[in-house]
Structures are given as C-alpha cells and as structure tokens.
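**Student:** this one's structure only:
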C-alpha cells in the first residue's frame, strides 16, 4: 500500500484505545531520581545487601551440605579452586570469630580484606558527601592483580 491508504490502514479506529507501545512511559518523579541517583545510593544499597547476606550466612554453615548457597561455577566445571573459592566459608568463619579457619579457607582474600574494607569505606564516605567515586586501575596495576590471582589459583591447586 502506498500513499494515504497505507496511513489510514495503520491509524487506530476512532474511539479505540491506543496500542501499549504508543503510551509513553511515566516520567520518573523528581524525588525518585533524587534518591536513587544520589551518589550514596550505591554504597548504601551494597551495605544493605551485604548485611542481609551476612544475616543469612551467620545461620547457614557453608562447610556443611544442604543449603541454598551456590557452588563455585569454576570449581563445578573443572574441579579446581578459583582465586576466590572459599570466600563464603571465610566470611562465615569471620562472622563466628574464627580467623584461623578463615585463613585456611582463603588466605589471600583474608589478607586483602582490610584493603577491600578501606575501598568500600571511601566509596561510602564520598557518596554520603554527595560525590561520586569510580576508582580506576592503571594498566600496570591491572596486570599485577591478574598475575597475583593466577599465581594464587595455581598455588592453591598445587598444594
């Protein structure tokens, strides 16, 4: 069809409700944009999710089978330990004040925990002040982290 006949065929009939795609989405309210767009929304959301996960993990022993915690996909596929395998068990042990067992579960991650907490604290502090912070690793730092993780994975699987 061409010309006006084609346009008439596509036009809705008089009194018919417009198609769902023709209805514009409701604009987000200014208060919702203010709350969810605030720089503190990310760190506070991460804190809330982390607190909920810690509350669940405190009552769930990942050392024992029969719980809802997922298995590491890398370990499931290969049978090898990835660099963060044992992180859930380590967190459980730290929640129950057992640093020796936590060290046994994942020593590298346990040693990096103070640094990770400092990064999370800075992210939260700047967010609460209304400033966004997006840390960027340089090329050398990215390579160093990758080499460290690969070396740790090899070391964990050899010994």
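**Tutor:** Cool, got the structure. Given the structure is predicted, the values throughout are model-derived calculations rather than measurements.

**Student:** only C-alpha atoms for contact and neighbour calcs from this point on.
**Tutor:** OK.

**Student:** list the buried residues in stretch 110-126.
**Tutor:** 110, 123, 124, 125 (16 or more other C-alpha atoms under 10 Å).

**Student:** now those in JSON lines, with distance to residue 44 and secondary structure?
**Tutor:** Converted to JSON lines, these look like this (distance: C-alpha to C-alpha, whole Å; DSSP: H, G, I helix; E, B strand; the rest coil):
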{"residue": "110", "distance to residue 44": "23", "secondary structure": "helix"}
{"residue": "123", "distance to residue 44": "10", "secondary structure": "helix"}
{"residue": "124", "distance to residue 44": "7", "secondary structure": "helix"}
{"residue": "125", "distance to residue 44": "10", "secondary structure": "helix"}
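
**Student:** quick one: which of those residues is nearest to residue 89?
**Tutor:** Of all the buried residues of stretch 110-126, residue 89 sits closest to residue 110, with 11.1 Å by C-alpha to C-alpha.

**Student:** if I look at residue 31, how far off is residue 103?
**Tutor:** Separation of residue 31 from residue 103 (C-alpha to C-alpha, to the nearest Å) stands at 45 Å.

**Student:** let's bring in a second one:
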C-alpha cells in the first residue's frame, strides 16, 4: 500500500511538472503563509528532478530531501528483503541515534536555508 502511494505520488509529480510556475502543483503553504523556506520546500521539484535522473538539480532544490529519499528507499528495500526472503539487512531507523540525528539535521537545514546572507541565500528555493 505504501509503495502504491509512493508510485501514485511520483506519477502525479511527473505529470504536474512542479518546475513550471503556475502549474498544477500547489506552492509550499509555509512559504506562502509565513514567507520562510521550510525544510521540505523544493521537495516536489526535487522528486521531479530525480524522476528525470537530474541529480544536480535535485540537490539544488532540496539536498537533505535527496538524502531522505535514499534513506526511505533503503528502508523499503530492507523491509521487502526481510518479508520475501527472511534475510535481514541493517535498517538505519533502528540505530540508537537515528531520531536525534534526523531532528538535528532537519532543524539545522531549516535554519541555514533561511539565513539572509551568502552562501546560504542560494539554498532558498
């Protein structure tokens, strides 16, 4: 079910082309309401770029999001392997410091994306 939802989301993002201004994809509500760049801003464009195999643009839109996608793929593959063959792959989300690390990285990403001076202004999308 989760895989199906992810596939449907990717199909929508590919069809909506969030890189085109005024398209079907809605703007980030945090940016629209508060004028700040949230940690997820640029994620739709990042996914669109990944679907088109453009890693450089995906990193430019949301570098932390690319890492999150890689971690989610790792988790899905580890879960699938365990369910289908009974073999266990190490899963990052079970590591002792994973929750704290994820929280700290997201907080730092939120802060540096909103710093109003170079080189951090390049991180705002």
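**Tutor:** Thanks, I have it. Everything numeric here is computed off the predicted structure, so don't read it as measured data.

**Student:** contacts only, for residue 62 of structure 2.
**Tutor:** 40, 41, 42, 43, 46, 123 (C-alpha atoms under 8 Å, 6 or more residues apart in numbering).

**Student:** and the third one, what's its match in structure 1?
**Tutor:** It stands for residue 42 of structure 2. Superposed on structure 1 with TM-score structural alignment, residue 42 of structure 2 falls opposite residue 86.

**Student:** ok, and the closest non-adjacent residue to that match?
**Tutor:** residue 105 (5.0 Å; C-alpha to C-alpha, 6 or more residues apart in numbering).

**Student:** which residue in structure 2 lines up with that neighbour?
**Tutor:** Under TM-score structural alignment, residue 105 of structure 1 pairs with residue 61 in structure 2.

**Student:** what's the helix or strand for its match?
**Tutor:** helix 55-85 (DSSP states H and E).

**Student:** so after that helix, what's the next helix or strand?
**Tutor:** Taking DSSP H and E as the definition, the helix or strand right after helix 55-85 of structure 2 is helix 98-113.

**Student:** buried set for that following helix?
**Tutor:** Using 16+ other C-alpha under 10 Å as the test for burial, helix 98-113 of structure 2 gives 106, 109, 110, 112, 113.

**Student:** now, among those residues, which is nearest to residue 85 of structure 2?
**Tutor:** residue 106 (34.1 Å).

**Student:** residue in structure 1 paired with that closest one?
**Tutor:** Using TM-score structural alignment, residue 106 of structure 2 pairs with residue 149 in structure 1.

**Student:** give me the more crowded residue out of residue 31 and residue 103 of structure 1.
**Tutor:** residue 103 (17 against 9; other C-alpha atoms under 10 Å).

**Student:** for that one, give me its contacts.
**Tutor:** 90, 110.

**Student:** what separates the residue most central in space within structure 2 from residue 86 of structure 2, distance-wise?
**Tutor:** Nearest to the mean C-alpha position of structure 2, by C-alpha atoms, centre = their mean, lies residue 65 at 2.8 Å. Separation of residue 65 of structure 2 from residue 86 of structure 2 (C-alpha to C-alpha): 30 Å.
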